[in-house]
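Peer 1: Need coordinates for the below:
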Amino acid sequence: MTPVDLSTTVLHAVRRAVREDALRAPVPARVRVERTRPGGRGDYASAVALQLAGLAGLRAGEVAEILRDRLAGAPGVAGVEITGPGFLNFTLDAATGAAAHRDLVHRVREQGRRYGHGDALAGQRLRLGHAREVRAAVTADAVRRLLTAQGADVHLACDGEPDPDWARLGVGTEAYGMPQAEAPGAAHDEPRVPGAQAEALIRPVPAGDTAAALPARLGRDAARWGLLSVAGHDRAPLGPGLLAQTEANGLFRVRYAHARARAVLRGADRLGVAVAGPGEDIDATGAAGLLTLLDAHPGVLAGAARHRAPDRLVRHLDAVAAAFFDFHDAAPPLPVGEEKPSAAHRSRTALAEAAGTVLAGGLSLLGVSAPEHL
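Peer 2: Now for the predicted structure:
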């Protein structure tokens, strides 16, 4: 069972309790579960009972007991315990967890860079407009990529004549001349694309630089990363730090993690270490955080598309990179010294490949390259 599976299981328990009138509270859109902290009990924990207690007019402990009764015997859950004021602590079935890890890694490797793409927006035709400014153009381009990855048919437009220098940042527009909205969220004139749904203009805080100057100073990749790395209401960091090959630079961390993952595969090939196949278990030593993030990737992509927020994907990729390095240090994927290749090395190599695949796919959606070597 993955964290996403567990979250869904808990959410079903909440719905069942409400349906049975044991709990009178609105059902949340999602339930958050997280790894148990040091000293805690079980594998995962959730504060959903504390979240619902006030709304239900009950103590958190009472809500936790209601949910525990409905979680007993759930597939993949070996035990549920209540701690503190009403935290739910989950112990997962080891066999089920191993199968989930195996299926997750195989799914990522099988789907490649399209892992996390979906059809939630299939059939939707959107006309996505943006202000005539370089950050707005790059943000709209990234949002278009995210929406398209979820199945939407997106028509990109600008509220003025596009700047030809946007092409230096990988941005192209299919139409222009969209009238500006009278206010945020206001409707536009009728869409020029038949059947398309018009949206309000994308207007992040301007970059304060031109489309010609940015790539000349930073290059396309660093410029795009800087423009997309924070929410639109914050000023984009566009300083020389984006070019520094240091741990302080998020772009370097993510691309270096991808390059290291690819290096693992090259090393495995040289040493004759075969990558674990679909039927082999995955050694999760040091990889709990990484597996959780890989499992969450489809949800992150869907959320970034839904909220028109590519910065969510930027933060997620940074977290995946950090988790990959933690895993790599805790359980080196390749044999060291006189160590002979084993099943553990095969499975760790498969996990490294999956991590690199997610990083490359995410960078692609941001319009940033993922080099094999740094």
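Peer 1: only C-alpha atoms for contact and neighbour calcs from this point on.
Peer 2: Noted.
Peer 1: was I right about Leu6 contacting Val33?
Peer 2: Yes - Leu6 is in contact with Val33 according to C-alpha atoms under 8 Å; the separation is 7.5 Å.
Peer 1: Now do the contacts for His258.
Peer 2: By C-alpha atoms under 8 Å, 6 or more residues apart in numbering, His258 lies in contact with 321, 355-357, 359-360, 370-372.
Peer 1: Which ones among these map onto strands?
Peer 2: Assigned to strands by DSSP state E, none of the contacts of His258 qualify.
Peer 1: What strand or helix carries Phe252?
Peer 2: helix 250-271 (DSSP states H and E).
Peer 1: So what's the residue count around the closest residue to Leu55 other than its chain neighbours?
Peer 2: Residue nearest to Leu55 in three dimensions, not counting chain neighbours: Ala25, with 5.5 Å by C-alpha to C-alpha, 6 or more residues apart in numbering. Number of residues near Ala25 (other C-alpha atoms under 10 Å) recorded here: 17.
Peer 1: before we move on, what about the one 3 residues further on?
Peer 2: The number of residues packed around Pro28, counting by other C-alpha under 10 Å, is 12.
Peer 1: In contact with it, which residues?
Peer 2: Counting by C-alpha under 8 Å, 6+ apart, Pro28 makes contact with Leu11.
Peer 1: Sticking with His12, tell me its helix or strand.
Peer 2: Going by DSSP H and E, His12 is in helix 3-19.
Peer 1: chain center to that helix, what's the gap?
Peer 2: Between the centre of helix 3-19 and the centre of its chain there are 22 Å (C-alpha atoms, centre = their mean, to the nearest Å).
Peer 1: If you count neighbours, what's buried in that helix?
Peer 2: For helix 3-19, the neighbour count (16 or more other C-alpha atoms under 10 Å) marks 3-4, 6-18 as buried.
Peer 1: quick check, nearest of those to Thr139?
Peer 2: Lowest distance from Thr139 to these (C-alpha to C-alpha) belongs to Val4, with 28.3 Å.
Peer 1: Quick check: the closest one vs Leu23, distance?
Peer 2: Val4 sits 23 Å away from Leu23, going by C-alpha to C-alpha, to the nearest Å.
Peer 1: one step back: tell me which residues in the helix or strand that the helix holding Phe252 is followed by are buried?
Peer 2: Per DSSP H and E, the first helix or strand lying C-terminal to helix 250-271 is helix 288-306. In terms of neighbour count (16+ other C-alpha under 10 Å), helix 288-306 has its buried residues at 289-305.
Peer 1: List just the nearest of the buried residues of helix 3-19 to Leu88.
Peer 2: Val10 (9.8 Å).
Peer 1: And the closest one, how close does it get to Arg16?
Peer 2: 10 Å.
Peer 1: likewise Val134?
Peer 2: For Val134, the distance to Arg16 - C-alpha to C-alpha - is 49 Å.
Peer 1: ok, residues contacting the helix or strand containing Arg68?
Peer 2: Using DSSP H and E, Arg68 falls within helix 60-71. Contacting residues not belonging to helix 60-71 are listed as 9-10, 13-14, 16-17, 22-23, 49-54, 77, 80-82, 85-88 [C-alpha under 8 Å, 6+ apart].
Peer 1: compare with the first, here's sequence two:
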Amino acid sequence: MTPVELSRTVLGAVRRAVDAGELRVAVPERVVVAPPGAGGVGDYATSIALQLARPAGQPPLRVAELLRSHLVDADGIAGVEITGPGFLNIRLDQNVGTALVRRILDEGAARYGHSDTLVGQVYVLRVPYEIRAEVVADVLARMVASQGARVEIQQQELQKDDTHETLDVRPVPAPQDPTPLGPDAARWALLHPAPSDRPRITADHLVQREVNPLFRVRYAHARTRAVVCNAADLGIAVVPGPEAPFLPLLTDYPRILTTAAPLPRLPRADAIAAPARLARHLVAVADAVLDLLPGTLPRGDEKPMAAHRARLALAEAAGTVLAGGLSLLGIDAPDHL
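Peer 2: Reported below is the predicted structural model:
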């Protein structure tokens, strides 16, 4: 179950509560779900009960209890707990994680997160003669193309194309030429900051240590490849299973790709920020998988078990997402560092 699907499930619970006369509110158009914050539990949390409490004329905890009763039996949900003043904390069925890992492994880096929802549409990105704008536009084009659309990049000095949807791409310019950093570090330096922030063109992006986010992403990918190769040498198969922890970040990846499209329906700043959002998402995936890897292979005389095979599958799936994301950013994902 992806965050979008879970959001729809929660929205359905709101509708059922309204239809049953338990809540007298206007059903919102969407419900935001996100990983739980401090004090939260489970895989995702939502504050929808707090948002509906005032218009419903009921305490937030009462609204949360009503919504919980409509959520606990929904497909893909293993449990719902209420924390704090009325946050709904949702634990997903472990089989959801198994199906997700299997899907990622089946589709691979070139297909997972991609869709054909925009097939037949054409978008025009207009950029000034400035390196950061050109790099951001290139990644936007890759992300939009991953959803099936065709993208053209034009210089803003040319006459505006009124026949297709157009977006002007003008992030804060780079303070200096980034090319001395090399192609990968230069791209990361331009893409990782928000488009409204001035990028740092410094040698920090070349440091081969964990303080460098680009290094962490590429290192995490290389480690997943190494672990899977080592497992193959030991005769341990990669088998998705519920014994591996669920990693919600992997379900967020397709949603991140869609934030760049359809361009005309998004505020300009939101669309242009899509490459930076993807870069930061890859850092979060890398940090999560690096925490998981130490317990992936058997240690000492420990015999391979189902848990090891399932963790291997999760590691390979995470590496697949990292490779796919780096490819969209135009950055190499080496198997060895």
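Peer 1: can you give me the strands in the second structure?
Peer 2: Under DSSP E, the second structure gives strands at 44-46, 77-83, 87-92, 122-127, 150-155, 165-168.
Peer 1: Nearest to Val238 of the second structure, out of the ones you listed?
Peer 2: strand 87-92 (22.5 Å).
Peer 1: Go ahead and name everything in contact with that closest one.
Peer 2: 1, 36, 40-50, 64, 68, 76-83.
Peer 1: Then stretch 282-289 of the first structure?
Peer 2: With C-alpha under 8 Å, 6+ apart, stretch 282-289 of the first structure has contacts from 98, 101-102, 276, 323-324, 326-328, 330-331, 344, 347-348, 351.
Peer 1: First-to-last residue distance for that stretch?
Peer 2: Terminal residues of stretch 282-289 of the first structure lie 14 Å apart, using C-alpha to C-alpha.
Peer 1: tally of neighbours for the aligned residue in the second structure for Glu34 of the first structure?
Peer 2: With TM-score structural alignment as the criterion, Glu34 of the first structure lines up with Pro35 in the second structure. Residues lying near Pro35 of the second structure (other C-alpha under 10 Å) number 17.
Peer 1: follow-up on the earlier one: the helix holding His12 of the first structure to helix 288-306, inter-axis angle?
Peer 2: Interaxial angle, helix 3-19 of the first structure versus helix 288-306 (axes from the mean of the first three to the mean of the last three C-alpha atoms, to 10 degrees): 70 degrees.
Peer 1: how much does helix 3-19 of the first structure stray from the second structure?
Peer 2: Following the fit onto the second structure, the mean deviation recorded for helix 3-19 of the first structure is 3.1 Å by mean C-alpha distance after the TM-score superposition for the first structure.
Peer 1: which other helices and strands contact that helix?
Peer 2: Helices and strands touching helix 3-19 of the first structure, as assessed by 3 or more C-alpha pairs under 8 Å, 6 or more residues apart in numbering; DSSP states H and E, comprise helix 60-71, helix 288-306.
Peer 1: Specify the stretch among the ones you listed that is closest to Arg270 of the first structure.
Peer 2: Taking those one by one with C-alpha to C-alpha, helix 288-306 is closest: 25.3 Å.
Peer 1: one step back: can you put the helices and strands packed on helix 3-19 of the first structure in CSV and add distance to Ala29 of the first structure?
Peer 2: Output for those, formatted as CSV (distance: least, C-alpha to C-alpha, whole Å):
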stretch, distance to Ala29 of the first structure
helix 60-71, 16
helix 288-306, 13
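Peer 1: And those: which comes nearest Asp141 of the first structure?
Peer 2: Closest approach to Asp141 of the first structure among those (C-alpha to C-alpha): helix 288-306, 11.7 Å.
Peer 1: Which two among the buried residues of helix 3-19 of the first structure are spaced furthest apart?
Peer 2: Farthest pair in the buried residues of helix 3-19 of the first structure (C-alpha to C-alpha) is Pro3 and Val18. Separation: 22.7 Å.
Peer 1: ok, so what distance separates the counterpart of Gly226 of the first structure in the second structure from Leu257 of the second structure?
Peer 2: Following TM-score structural alignment, the counterpart assigned to Gly226 of the first structure within the second structure is Ala189. According to C-alpha to C-alpha, Ala189 of the second structure and Leu257 of the second structure sit 20 Å apart.
Peer 1: cool, and Asp19 of the second structure?
Peer 2: As defined by C-alpha to C-alpha, Asp19 of the second structure lies at a distance of 35 Å from Leu257 of the second structure.
Peer 1: Also Gly12 of the second structure?
Peer 2: Separation of Gly12 of the second structure from Leu257 of the second structure (C-alpha to C-alpha) stands at 25 Å.
Peer 1: The helix holding Arg68 of the first structure against the second structure, how far on average?
Peer 2: Once fitted to the second structure, helix 60-71 of the first structure is off its aligned match by 2.6 Å on average (mean C-alpha distance after the TM-score superposition for the first structure).
Peer 1: Relative to the whole chain's centre, how far out is that helix?
Peer 2: Between the centre of helix 60-71 of the first structure and the centre of its chain there are 30 Å (C-alpha atoms, centre = their mean).
Peer 1: Stretch 314-329 of the first structure now?
Peer 2: The answer for stretch 314-329 of the first structure is 12 Å, by C-alpha atoms, centre = their mean.
Peer 1: and what of stretch 16-28 of the first structure?
Peer 2: Using C-alpha atoms, centre = their mean, the offset of stretch 16-28 of the first structure from its chain centre is 30 Å.
Peer 1: again, but for stretch 298-312 of the first structure
Peer 2: Computed by C-alpha atoms, centre = their mean, the chain-centroid distance of stretch 298-312 of the first structure equals 7 Å.
Peer 1: Start and end of it, how far apart?
Peer 2: From start residue to end residue, stretch 298-312 of the first structure stretches across 12 Å - C-alpha to C-alpha.
Peer 1: Repeat that for stretch 207-221 of the second structure.
Peer 2: One end of stretch 207-221 of the second structure to the other measures 17 Å (C-alpha to C-alpha).
Peer 1: what does stretch 227-241 of the second structure give?
Peer 2: Stretch 227-241 of the second structure: ends 17 Å apart by C-alpha to C-alpha.
Peer 1: same question, stretch 18-38 of the first structure
Peer 2: Using C-alpha to C-alpha, the end-to-end distance of stretch 18-38 of the first structure comes out at 33 Å.
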